[in-house]
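I'd like to go over a predicted model; first the sequence, then the structure.
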Amino acid sequence: MTQTPSEAITFPTGRPGPFDPPERLAALRAERPVAPLLYPDGRTGWLVTGHSAVRAILSDPRFSSRRELLNVPVPHPLLQEMRHPAEPGLFIRMDPPDHTRYRRQLTAQFTVRRMKALEPRIAEITREHLDAMEKAGPPLDLVRAFALPIPSLVICELLGVPYADRDEFQRATAALLSLESSLEEIRAAIGGIAAFFARLIALKRADPADDLLSGLIENGELTDEELGNVGLLLLVAGHETTANMLGIGTFALLEHPDQLAALRADPSLIDNAVEELLRHLGIIHIGPMRAALEDVEVEGELIRAGEVVTISVPAANRDPARFPDPDRLDVTRPASGHLTFGHGLHQCLGQQLARVEMRIAFPMLFDRFPGLRLAVPAEEVAMRDTMTIYGVRALPVEW
């Protein structure tokens, strides 16, 4: 079946609640899991909502991640600049063999052993922030006091970025990820981070340490420009995604007291709970995108060469064909198979680090503050609807 422009829908927005994706996605998944999509620039492509179709596309080398071939399903100030190939080091917008070259070096740094070795330090960082929360007293914003600083400090230590510079990169990251930023604001943020990493790389070359950035420099295969862009990707992805999972995950558990009680009653459920929160909450709510390099048929739909596919991870993670009763948060559910970290060649490098941080931070938070509760009505919690990574803007809590 092929598409006609008149059939194409616009990208669904508007959530029925803070934890659920737009209702239109479920209807599309049931009716036409590979559906024609109208992009903001007038071109037509596809929106994929079914779990099996998403897995098939993400693992198919006939679909490209090259930036110059892609399109964005929502208005974005960088749309015109995306028409050009990705800058050296921005490997998530590349295909093999370029992607392979960068990925190979980074995989050697993100070992399971290294992530395991970080656990005591992550627990120490978490404890320090809980101590500070207790000292400050309620009410406070859990995002600023807990969810954001913990993964920020962890990725800074892993990369070798001075945590004292966190305000600078967090402001720049917020500008980069906001759909409301102007082109000038985004360019300024990119320029600021580039200058930041240029200074840092020069320092690391002169005085290397036991960190990931120093390790990449020591390998000697990457230019300073490549190192800076790799650092940018890891810094942004390494704190924004986990920070939003800690924030919205806490919100979800507070709003589902039966699930929080089940987790407290059986702490061994924490691995299941982390996977279920990752599945259920869908913070990657716009994309990823892929472009067909040749004509490909996916579940009866012919995607022609050059057409862009937008994947809905939240819809795929709520597919009843893969997860029974998918709209229910259930911390006892074996939720493996969710697509929050992607699938295939571009599966998230830092997924084990994110899991470790959540497995440590959630139990420590609720053990320290068993009476933790929202300090405002749930409907007053501001959500990140206009950001490329979904979550809570702030989470006022008390105990």
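In hand now; what should we look at?

only C-alpha atoms for contact and neighbour calcs from this point on.
OK.

and D295, how far is that from L302?
Between D295 and L302 the computed distance is 7 Å (CA to CA, to the nearest Å).

repeat that for P138.
Separation of P138 from L302 (CA to CA): 56 Å.

what does E221 give?
Separation of E221 from L302 (CA to CA): 41 Å.

with M133 instead?
54 Å.

between those two, which one's more packed in?
M133 (18 against 14; other CA atoms under 10 Å).

for the more buried one, which non-adjacent residue is spatially closest?
The spatial neighbour of M133 that comes closest, neighbours along the chain excluded (CA to CA, 6 or more residues apart in numbering), is A145 at 6.7 Å.

and the one you found, that's in a helix?
Yes: according to DSSP: H, G, I helix; E, B strand; the rest coil, A145 belongs to a helix.

these two touch, right, T386 and L176?
No: T386 lies out of contact with L176 (CA atoms under 8 Å); the separation is 11.7 Å.

neighbour-wise, which of those two wins?
Per other CA under 10 Å, whichever of T386 and L176 has more neighbours is L176, with 23 against 12.

quick check: the more buried one touching A188?
No: L176 is beyond contact range of A188, at 9.4 Å (criterion: CA under 8 Å).

against that first model, consider the following:
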Amino acid sequence: MNETRPAFPLERPSGCPFDPATGYAELRDRKAPSKVTTPAGVDAWVVTRYDDVRTVLRDPRLSSRNAPSEHVVVDAELDRELESGSILQNDGQAHRRLRRLLATEFAVKRMEAYRPRIAALVDEHIDAMLAHGGPIDLVEAFALPIPSLVICELLGVPYEDREQFQERSAVLVAIDTDPEKSWAAVEGLNQFLAGLVLAKQAKRDDDLLSRVITRGEELGEDLTLEELVSIGFTLLIAGHETTANMIALSTLALLREPGQLAALQKDPDLAVTAVEELLRYLSVVQFGLFRHVTDDLPAGPATLEAGDFLVAALSAANRDPEVFENPDELDVTRTGSAHVAFGFGPHQCLGQQLARVELQEVFSRLYARIPTLRLAVPFEEIKFKDNTLVYGVQALPVTW
């Protein structure tokens, strides 16, 4: 077994900011998990092959108790007490209970019923951009407000409070934030959500949090204030950070591939396959998923021992040439093998169908309604989010 310990995260290539670290290909070619040294101060096995990533993420001998991104937090506290309501950190029956109470809210049928509202929000923001005229920052004017509005409406959060959670979210997804600042962001968001939950418990509305409170009571599985705050915390951050970054980063990728953009403009129905391809190609959860091995686990020719740590490198798996033909090429017509951008197994992203609907409506409308959309600055001036859990661009100045 090769005992080299490359530092993690591995660096992206300088030539293409859309590609994962070149070091992943070398690790993948070894046909076995390798160890890396993480910012959290531990060595972890890194799994890079598509089949291996899917295999380990569905194995019950892997625990997510340290949260999916803890490995990139410097000196992270890996043995801290579990949050009782964290759908990300709990495993087994505790996780299944929370997921069962939430699953109905993100079912395909419910998300499809919400599609007309999402389409209307997309059109409203395109109208506003056209009225304003270019140049304009697509992140601020379009990519961020749409998913923020959607998750606010779903959870029953007043949209006028969006700046509170957007600012705190930006702090929490950065991997180089001062610990005191991170703690203050957590505390502030928890206090905000506690007030919101208490209001929902007193007076139910037609929103996700109210329905989950009621569903728990009806099933005899009442959720505590702590659990409801944790659920709201996770959904509020995950519900807008990933989608907002996907909208902006995907737009930039398409502007760099005019043939792919032209195909999508010619046939907006390609939005369905384009979304899946861009999720695969970009893999915005850029540092993979962190897991703790609870019992000896065979992984190819290696055996991971109880107590070991593991990183499932989603971006590497999504570029595996044994699964995807010409994996480093963007092809909005690509069909076939499913990507793992949403993870895999029991902790696969609960809100993936919501993200799909949002992205499909954006991709089928934005480029058709503004066919001359283009960068307003040289590509070399675009700054990327290399230091955040979700990859993207800091701003995207565009015009038409």
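Cool, got the structure. Every value quoted in this text rests on a predicted model; they were computed, and no experiment measured them.

quick one: contacts for the residue mapped onto I151 of the second structure from the first structure?
In the first structure, I151 of the second structure lines up with I155, judged by TM-score structural alignment. Residues near I155 of the first structure by CA atoms under 8 Å, 6 or more residues apart in numbering: V161, L234, L235, G238, H239.

what about E275 of the first structure, how many neighbours?
22.

for it, give its distance to P326 of the first structure.
13 Å.

which strands and helices sit next to the longest helix seen in the second structure?
Across the second structure, the longest stretch assigned as helix under DSSP state H is helix 225-255. Secondary-structure packing of helix 225-255 of the second structure (3 or more CA pairs under 8 Å, 6 or more residues apart in numbering; DSSP states H and E): helix 145-155, helix 162-173, helix 179-202, helix 258-266, helix 271-282, helix 352-369.

I'd like these as a markdown table, with distance to C16 of the second structure appended.
Written out in a markdown table, the entries for those read as follows (distance: least, CA to CA, whole Å):
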| stretch | distance to C16 of the second structure |
| --- | --- |
| helix 145-155 | 27 |
| helix 162-173 | 23 |
| helix 179-202 | 31 |
| helix 258-266 | 16 |
| helix 271-282 | 11 |
| helix 352-369 | 22 |
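
skipping adjacent residues, who's closest to the spatially most central residue of the second structure in space?
When CA atoms, centre = their mean is applied to the second structure, the residue found nearest the centroid is T242 (4.0 Å). Leaving aside its chain neighbours, T242 of the second structure sits nearest to V390 (6.2 Å; criterion: CA to CA, 6+ apart).

swap in M115 of the first structure?
L353 is the one closest to M115 of the first structure (CA to CA, 6+ apart), at 5.8 Å.

that neighbour: neighbouring residues, count only.
Neighbours of L353 of the first structure (other CA under 10 Å): 24.

could you do the one 10 residues further on as well?
When neighbours are defined as other CA under 10 Å, P363 of the first structure has 15 of them.

can you check the one 3 residues further on too?
F366 of the first structure is surrounded by 15 other residues when neighbours are defined as other CA under 10 Å.

so which bits of stretch 153-167 of the second structure are buried?
The neighbour-count check on stretch 153-167 of the second structure (16 or more other CA atoms under 10 Å) flags L154, L155, G156, V157, R162, F165, Q166 as buried.

can I get those in CSV with distance to P145 of the second structure?
Listed next are these as CSV, based on distance: CA to CA, whole Å:
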residue, distance to P145 of the second structure
L154, 14
L155, 15
G156, 16
V157, 14
R162, 9
F165, 12
Q166, 10
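
ok, the residues you listed vs E226 of the second structure, which is closest?
Using CA to CA, the shortest approach to E226 of the second structure within these belongs to L155, at 16.2 Å.

related to what we said a few turns ago, and the helices and strands packed on helix 225-255 of the second structure, which is most packed in?
Across those, averaging neighbours per residue (mean count of other CA atoms under 10 Å) puts helix 271-282 on top, at a mean of 23.

so how much does it differ from the first structure once superposed?
In this overlay with the first structure, the average offset of helix 271-282 of the second structure from its partner residues is 0.5 Å by mean CA distance after the TM-score superposition for the first structure.

neighbouring contacts of that helix?
18-19, 246, 249-250, 264, 315, 318-319, 327-335, 339-341, 356, 359-361, 363-364.
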